[in-house]
Structure formats: structure tokens, C-alpha cells
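Asker: for reference, the sequence and a predicted model appear below.
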Amino acid sequence: MTKLQTILTATSAMCCVTAAHATELEVTHWWTSGGEAAAVSELAKAFDGKTEHTWKDGAIAGSGNTARPVMISRITGGDPMAATQFNHGRQAEELVEAGLMRDLTEIAEAEGWKDIVNPPSLLDACTLDGKIYCAPVNIHSWQWLWLSDAAYKTAGVPVPTNWSEFVAAAPALTEAGLVPLAMGQQGWQQKGAFDVMMIALLPSDVYLKVYDEKDAEAAAGPDVAKIFQAADQARAMAANSNVQDWNQATNMLITGKAGGQIMGDWAQGEFAVAGQVAGKDYHCLPGLGEKNVLTTGGDAFYFPVLDDADKTAAQGELAALMLSPEVQVAFNLKKGSLPVRGDVDLSAANDCMKKGLEVLNNAETLPGGDQLITQDTTRQIEDLMVEFFADTSLTAEAAQERFAEIIADAE
């Protein structure tokens, strides 16, 4: 019996039927930029081509902050989709605890996920009370500084190789009429950049004390004060970055209007769609070029409990397919992320993906913030960062004091 047959047998047994008929599965996600759409199409193409079923795309425009409340409302309101994207971590924890998400343990065991998912923390983030509730599909890391070769050529300065050089080059870009740092005016982007600076510019134990141990004293201490000073520099460099969405900020680099962007590795998808080549048209610095470190967050799919036997069986096929070697390669090459499988061929990876693989395999990795703090705490920090980047009268010292108060109340 093949693994897929084993999965079908298991899912059929659970829903009291003997076989799955062709059906349509609605899959919701927030992947709507050019690069993201190209990546998700690989998942849909594989599902439509390798099973008897059909992928119904349920893309929700906007960021995860826009999409997640819609997804949660549908699930809790009795109108669940067949599968939905969340980030690795605690975003779906309450839905799982309420019994609204399907237990994938039998599928995971049949497919040997514990043997192939690397790092194991990704599968751990899908696990609650010993049961697996999601299928991790990629490793996304935030710790990247993307750099536009065209912008630095216009400014007449070399492409920076670390954060210190990036800050030092900012006046030359400003004088040339360019924006030193492209950043969308949304809290999740600003908090993401803040967290990147904390990880890249400080010893890693500070980040873990703040977000894992919820140490308010560390959050109020001199190390984190340095990061608020760096964030103050960042908001000055991003003062004329008048865009909202992250991919609009990436496009400022692609068009040579901005020097750099702190953004996760999903930015690579936008460069790829624009036909730009890593190492030639743009450069990338993991850990801001200061430290070889990446967080191992990313995306996973959860499968709400359904009362339709055929759709339930088809869910099992989709979950298994998402972690198959060929789908892992095709999807992640388009997405700019790294595969969750450590046994796939990535010889077609570009220079930046190879840098990420090198860090993943030989340097330091840390859990992403979504794996350590609740969504409520995340939103509070995002709201603080929106205010900080918009209002220069809010000093770094005052912002740090409020940050420490948030951490003190965090769960």
C-alpha cells in the first residue's frame, strides 16, 4: 500500500466512507502579490494535476492582519473553508483548542513528517498536546536587508555589506533624490524591521529573554535601548517612503528609487517576477550583514473540521501533497522561501536562497516571534511601531518604556 493509499484509508475511516469522490476544496490565503501568486499557483497546479480534485482559490487581499480575522470568523461562524494558511506558531491555537481544526497526526505519521521536517521546531509549532494540526510548507525568515544595485550606482557609493555601511551611505542616497530605506507604513512591517534589528544587532539571548521569557527588565534595559536608537535611524531613513504595502516598497528597489528594504525572504518572489537576478541587480544580507542568523518561521496550512466525507478525504490528499518533494521545490523556488524538507534538490536556487540555506545548515536559527508571543501581544507592539514611525515626537526612550510595559503583560 502506498503512503497516499494509507492516507486515504485513514481519512475514509474517520468519516465513515470507503472512498473519496472528486470534489472541490476552497483554500484561503493572503498571497496576492506577483511573486506570491506565482508560488501559490504551484500548489494549485499540483493538486489539480495529481489528484481527482479541484483547488478553489480563496485569496484574501491585504496582509495576514487583514486576512486572519476573516478566516477565523468564517471558521467560528460555521462556514469553514477546506484549508487555510496561517503562520507557524500560535495564530490558530484557540481554534485548535475549540476542536475546530482537524487532527493530522495519522497523515503526518504515514508521511514520516517527523523524519523530514527541518528544523523540527516547525512541526513542533503545529503540535498541541501531542497531536499535529497543520502542514508546514516553508521556512520564511525576516532577517534580510535587500539592496538595489541601481540605487547605489545612481548615488555613486558602493553597495553596503552590513548595517553600519547601510546607515553611513544613507546621506548619499538622500542627496541623489532617493529613499535610503523603503518601508510600507503598516505595523507588521515596522515591527518586523524592529525585531530584525534586535536579533541582528544584539546577542541572541536578548531577543529570547524579551520574547520567549517575557522579561520586562530586559525589554527596558540598555541593550534594547540600542535597538530603539537604531529604529530611530530607520524611521529617519524611511521618512519619504510613502507606500503602504510591502511589495510596493520592494518595487522601489526594483525601480532604483530606494536603496534598501528590511523584509522577509518572500521579497525574492517580487525580484524574480521583475526578471531581476540576485547578485547582479540586487544583493541580500542575512542578519543585516552583521550576524549569520535567521528565524525559522513561515507558513503552514490548517484544515478545519468538515462534515463532508469526500472533502475530508481530499483534505488528507492535499496535506500530504504539500510536503511532497516536487511540490516543496516548485513552490519554494517561486516563493523565495526555503523548503521544510531537508532532503530535496535545490540546485536551481539563486544566490540569496543559497545564502539562506548556508545559514540554516551551518549557523544560528531562532524561533520567529509568532511562535513565542500571542497575537494580542503582537498587535500591541505593531500599534506602538505604527505610532513610533509616524510621530517623530515620540522619542526612542518613551517608546521603549511602553514596549517594556507590553512585554510585562505578555503571555
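Answerer: Perfect, I can see it now.
Asker: from now on I want contacts and neighbour counts done on CA atoms only, so please keep to that.
Answerer: Will do.
Asker: helices or strands up against the one helix or strand residue 37 maps to?
Answerer: Following DSSP states H and E, one finds residue 37 within helix 34-50. Here helix 34-50 touches strand 54-59, helix 267-273, helix 309-322, helix 325-335, going by 3 or more C-alpha pairs under 8 Å, 6 or more residues apart in numbering; DSSP states H and E.
Asker: let's bring in a second model and compare:
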Amino acid sequence: MTRRICMKISKLLLGASLALGLSMAAQAAQVEVLHWWTSGGEARSVAELKKMLEAKGHEWKDFAVAGGGGESAMTVLKSRVVSGNPPAAAQIKGPSIQEWGDEGVLADLDSVANAEGWDKLLPGVVADVMKYQGKYVAVPVNVHRVNWLWANPAVFKKAGATVPTTWDEFFVAADKIKAAGMTAVAHGGQPWQDATMFESVVLGVGGADFYKKAFVELDPKVLNSATMIKALKTFHKIKGYTDAGSPGRDWNLATAMVINGEAGMQFMGDWAKGEFTAAGKVPGIDYICIAAPDTEGDFTFNIDSFVMFDLDDKELQKGQNDLASIILSPAFQEIFNLNKGSIPVRLNMPMDKFDGCAKLSAIDFVNTAETNTLVPSMAHGMSTFPATQGAIYDTITEFYNSDSMTAETAAKKLVKAVAAAK
């Protein structure tokens, strides 16, 4: 073989090698993901999601925006979309998905959803939130139950009280704890915490159908009904069992009061469990998780989800589909929710590795999906648009902090506030 032929072969091999490299580079989509999971178990879960996506041959580009419970992230996202440079995926939840759908910027995920049978994997009420005009545009990550009551059994024992399952039992127990010199209810006086407690009261007093008419349908007759007035009175009565340090307190500090035996109970979603776990507490022994009074057969849900933006790049589209598939996969559902303290959104997932509170939540999630008592959380942006949610927040917090406003007046204000926000 001559020197010239050898050189030609070398050039051909080099060219083929470069072409192969360029081809492989073209196939590796850089999937930019906007989220606000930046601490603790959330950050560990994001790392797992990145690892799983990269195993599919794609590149993960992290677009983390911390702070504000997602408000800061949404501000940044809007500017990116307006400038015509959206990320491949973004963490968006609840009715906001519909708002983005109206803008015509979301990708259709039906090819993945149909191939993997999402309609059978998800409760109908959850699937509906993830769809725009009948097509999947978002994929759910997890389920937080909001209507929990957290209790310290040592406080109850000291007070000679029983953990309540009804509102009548609740006030009996609260009186005993208060008489024993302890705070009955640990609460953080912030609008979202007021709303979290209030929606559990409404659910317990009125039931799931009433709740849906009030906070999903926003029926003015229901918002200003005898049942709503009763719920408002019950809600305001709870204030008498909180402590003087309640106004402005962060939720985790309220949870710490229950953990440390300073308070008997707290109304909060299952993210509170992370505080008990971090403190080395064991469910069923050191603390009790139970549905809020009179809501045992109901479930208010808060769900994190991701939308994909409509992009022209075919490899990016494949990356988006793969990301959606991974998020709803049994492996990621288990890893993420063990870290987050929530439960898998897939129905009938194995729960062997989860604690007692999560197992109870999963059972109730399945049962309430079947009985149509699985309802979206108003307080956590799942049932209404942000403007309406804010109007309810303002009215509820004003009433809760007033010693002169009547429940009847608050109900009328609620109707006006919701109407003005539409």
C-alpha cells in the first residue's frame, strides 16, 4: 500500500469519525428545565431526574429559580416566553396550565400519554388539570394532601384529651389542652396558612360537593350560604386556641411547636412531615397524622407538574417526551416522593418503602378518586386562578384577624371579592 493511499484512508476515517461525532452531538438534546426545587429532598430529586434523562442520551440544562414558592420563577419564565426563547420544560401547576394553553405556547404530550396510558394511571380529576382542550400538555409529579391535622400525643396525654375526628371533638380537645396551659393550635398567621386552615374547615363543615361548588365553581349562592357562614364561624373560633406569637410566623416554626410539645395540633399539608422526620420523630409514636376534623373521606390535593413548550427542534421534542415519560415512571415517582414527603400521583403504586402517613394518604387518594371526593386545593392554587385565589386570601385573612366582623359580613365580602377578581 502506497503512502498516498494510506493518507487517503486516514482522511476518510477521520472524516467518518467527525461525522459520527457530529451526528451523536446532534442527537443529544439539551433539555432546559425551569423549576424552583433548590433545597433538601427536592434538590436530591432533581439530581435523580437529571441522571435519568441523561441516561436516555439527552443533556440536562438546569434553570433553577429559587424563592417565592414559584412566583420568582414565573416572572422569569414570562420574560423568556415573551422574548421567544422558552425553556423546554417548566414547573407550572393548577389553572395556570390553562392560562399558558390559551397563549398557544405549550407542546402536545398526547403521543406519550396515549402510549403509556396516562388516562388509566391518573384519577380523572388530576388528568383534567393536566390537559388543555382535551390534550395532555403537562405531566404531574406528585400529590400533596393538604387536609391533614398533625398532633403530638404527649400533649394530648398530658391534657387528658383525645385526638379529634370531628369538629365537636376538636373543640373539646382544644379546651382541655388550653386548660392544661399549652397552645392547642400551632398556626402561622400568614394569608396562605389562614387559607390552608380555612379550606379544611369548609371541607369538614360542608363536605366535598359543597367545597367544589364554593372553590371550583365559585357559586355565589354557596359562598354566601348558611353552611359557609357556619364554616366561617368555626374557622374564627380556632383563633382563640392559638398563641400570641402566631401573626407572621412561618409554617415550619409552627410545626416545631408541635414537635417540641409546646402545642397540640397544626393544620398543614404533608410537607410538614418533613419537619418531623428531620427531628427524628416517628409517625404513630411521636406524632399523629390524621385527616382534619370531619374530612376523613375527603382529600384536598396539591400537585406539582411540568409543562413542555412548543419547540421546532425534533431532538428537543424527543427530549421533552422522554422527560415526561421519566417523570411519571414508577422509578422516579418512588424516588421523588420519598424525598419530598408527598405520595406518587400514579394510582396503585407500591408503597412498601413509605411511612405510615404516606401509606394512609395513598389509600385515601385512591378511595377518594373513586368516590369523587378528591378535590383541588384552593389555598395552594389548584382550584382557581391566582387573582381569585388572592381575593379569597384577602377576605379570609381580614375576617380571621378581625374581632368585629361577623361571619355573615365575611360571606358577603367573599362573594364580592370573587366576582371582582373574575
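Answerer: All right, it came through fine. The structure displayed is predicted, hence computed values, not measured ones.
Asker: now do the strands in the stretch 251-400 of the second structure.
Answerer: Using DSSP state E, counting those that start in this stretch, the strands of the stretch 251-400 of the second structure run over 263-267, 288-291, 299-302, 305-308, 374-376.
Asker: I should have written the stretch 1-150 of the second structure there, sorry.
Answerer: Using DSSP E, counting those that start in this stretch, strands in the stretch 1-150 of the second structure cover 30-35, 59-64, 89-91, 131-132, 135-136, 138-140, 144-145, 148-151.
Asker: residues in the first structure aligned with the fourth one?
Answerer: Under TM-score structural alignment, the alignment places strand 131-132 of the second structure onto residues 127-128 of the first structure.
Asker: buried residues, stretch 265-281 of the second structure. List them.
Answerer: If you call a residue buried by 16 or more other C-alpha atoms under 10 Å, then stretch 265-281 of the second structure has these buried ones: 265-270, 272-276.
Asker: now stretch 117-127 of the second structure
Answerer: Result for stretch 117-127 of the second structure [16+ other C-alpha under 10 Å]: buried residues 118, 121-124, 126-127.
Asker: now intersect those with the helices, please.
Answerer: 118, 121, 124, 126-127 (DSSP state H).
Asker: same list, the residues you listed, but as TSV with distance to residue 183 of the second structure please.
Answerer: Formatted as TSV, those follow (distance: C-alpha to C-alpha, whole Å):
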residue	distance to residue 183 of the second structure
118	45
121	43
124	40
126	37
127	41
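Asker: still on that earlier bit, the strands of the stretch 1-150 of the second structure: which one's closest to residue 110 of the second structure?
Answerer: Nearest to residue 110 of the second structure among the strands of the stretch 1-150 of the second structure is strand 135-136; the distance by C-alpha to C-alpha comes to 5.4 Å.
Asker: can you give me the end-to-end span of stretch 6-22 of the first structure?
Answerer: Counting by C-alpha to C-alpha, to the nearest Å, you get 18 Å between the two ends of stretch 6-22 of the first structure.
Asker: can you tell me what sits against it?
Answerer: 52-54, 106-107, 110, 309-314, 316-317 (C-alpha atoms under 8 Å, 6 or more residues apart in numbering).
Asker: let's go with 7 Å and repeat that
Answerer: 52-53, 107, 110, 309-310, 312-314, 316 (C-alpha atoms under 7 Å, 6 or more residues apart in numbering).
Asker: coming back round to it: of the strands of the stretch 251-400 of the second structure, flag the one that's most buried.
Answerer: Of the strands of the stretch 251-400 of the second structure, the one with the most neighbours on average (mean count of other C-alpha atoms under 10 Å) is strand 263-267, at a mean of 29.
Asker: quick one: residue 74 of the second structure from residue 107 of the second structure, how far?
Answerer: Distance of residue 74 of the second structure to residue 107 of the second structure, given as C-alpha to C-alpha: 18 Å.
Asker: now tabulate the strands of the stretch 1-150 of the second structure in CSV and tack on mean neighbour count and distance to residue 240 of the second structure.
Answerer: Shown next, in CSV, are these (neighbours: other C-alpha atoms under 10 Å; distance: least, C-alpha to C-alpha, whole Å):
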stretch, mean neighbour count, distance to residue 240 of the second structure
strand 30-35, 22, 39
strand 59-64, 17, 41
strand 89-91, 23, 38
strand 131-132, 18, 43
strand 135-136, 20, 46
strand 138-140, 27, 38
strand 144-145, 26, 26
strand 148-151, 26, 17
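Asker: can I get the ones you listed in CSV with distance to residue 243 of the second structure?
Answerer: What follows is those, written out as CSV (distance: least, C-alpha to C-alpha, whole Å):
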stretch, distance to residue 243 of the second structure
strand 30-35, 36
strand 59-64, 37
strand 89-91, 36
strand 131-132, 43
strand 135-136, 46
strand 138-140, 38
strand 144-145, 26
strand 148-151, 16
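Asker: to residue 345 of the second structure, which of those strands lies closest?
Answerer: strand 138-140 (6.9 Å).
Asker: just how off-centre is the lengthiest helix in the second structure within its chain?
Answerer: Ordering each helix of the second structure by length in residues (DSSP H) puts helix 3-27 first. Computed by C-alpha atoms, centre = their mean, to the nearest Å, the chain-centroid distance of helix 3-27 of the second structure equals 51 Å.
Asker: next, the angle strand 59-64 makes with it.
Answerer: Orientation note: helix 3-27 of the second structure sits at an angle of 40 degrees relative to strand 59-64 (axes from the mean of the first three to the mean of the last three C-alpha atoms, to 10 degrees).
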